[in-house]
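# Take this sequence and fold it.
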Amino acid sequence: MTKPAAPKRHLPTSPFKAPATPAPKHFAVGDQVTHDIYGLGRVIGVDDGVAALVDFGSAQVRIPSPYAKMTKL
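Next comes the predicted model:
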């Protein structure tokens, strides 16, 4: 079993810019979203910063933060 690689840290003396961290996504009840696996849905519940409950028509799915595969429309 191998350990996952640790993220590389930015050295303050580096001539290159520090990698930008993406802004966290925020969803509200009623937002229409699309998910790479489940398709089109509507947010029906939100646990701030933890997860979002989304109704995709055929199923209700709890999507955990950071919502990598979900986009607000």
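# Please count neighbours and contacts with C-alpha atoms only from this point.
Will do.
# Centre of the chain to the lengthiest strand in the chain, how far?
If you go by DSSP state E, the chain has its longest strand at strand 39-47. Relative to its chain's centre, strand 39-47 lies at 13 Å (Cα atoms, centre = their mean, to the nearest Å).
# buried ones in it?
Of all the residues in strand 39-47, those buried under the rule 16 or more other Cα atoms under 10 Å are 40, 41, 42, 43, 44, 45, 46.
# Another for comparison:
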Amino acid sequence: MVNSHSAPKRRYLPTSPFGPPPEAPPVEQYALHDLVTHDKYGLGRVILVEGDTGVVIDFAPMKVRIMSPFARMSKL
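Predicted structure coming up:
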């Protein structure tokens, strides 16, 4: 049986011989009219920013809402 939920985050013990886990990289910030590229949809332009939770991108024939952490998208 495969467990579909993610494993709990392990806590760091100060007495451990191993260092603390690396910090997560900061979430990319997008602004209105930024040009972006997406692995699935290609080139697009940001038309709406929904705070840190998501953005709406205009990819020529369609508009797509992409939620944070924007793993497959990068700013040009």
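# Could I get the TM-score for this pair?
TM-score for the superposed chains, counting by TM-score structural alignment, normalised by the length of the first structure: 0.85, backed by 73 aligned residues with a Cα RMSD of 1.6 Å.
# related to what we said a few turns ago, which residues in the second structure does the helix or strand just after the longest strand of the first structure align to?
Going down the chain from strand 39-47 of the first structure, the next helix or strand is strand 51-55, by DSSP states H and E. Using TM-score structural alignment, strand 51-55 of the first structure corresponds to residues 54-58 of the second structure.
# what does the matching stretch rub up against?
Contacts to stretch 54-58 of the second structure, defined as Cα atoms under 8 Å, 6 or more residues apart in numbering, come from residues 30, 44-50, 63-68.
# where do the strands sit along the first structure?
32-35, 39-47, 51-55, 60-64, 70-72.
# Most distant residue from the centre of the first structure?
Using Cα atoms, centre = their mean, the residue of the first structure lying farthest from its centre is residue 13. It sits 31.5 Å away.
# and it, what pairs with it in the second structure?
Looks like residue 13 of the first structure aligns to residue 15 there (TM-score structural alignment).
# Just give me the residue right at the centre of the second structure.
residue 69 (1.7 Å).
# And it, what's its match in the first structure?
Aligned counterpart of residue 69 of the second structure in the first structure: residue 66 (TM-score structural alignment).
# Contacts only, for that match.
24, 25, 49.
# For those, which ones persist in the second structure?
For the contacts of residue 66 of the first structure, the aligned pairs still in contact in the second structure (both residues aligned by TM-score structural alignment, their matches' Cα atoms under 8 Å) are 24, 25.
# closest to residue 20 of the first structure out of the strands of the first structure?
With Cα to Cα as the criterion, residue 20 of the first structure lies closest to strand 70-72 of the strands of the first structure, at 19.4 Å.
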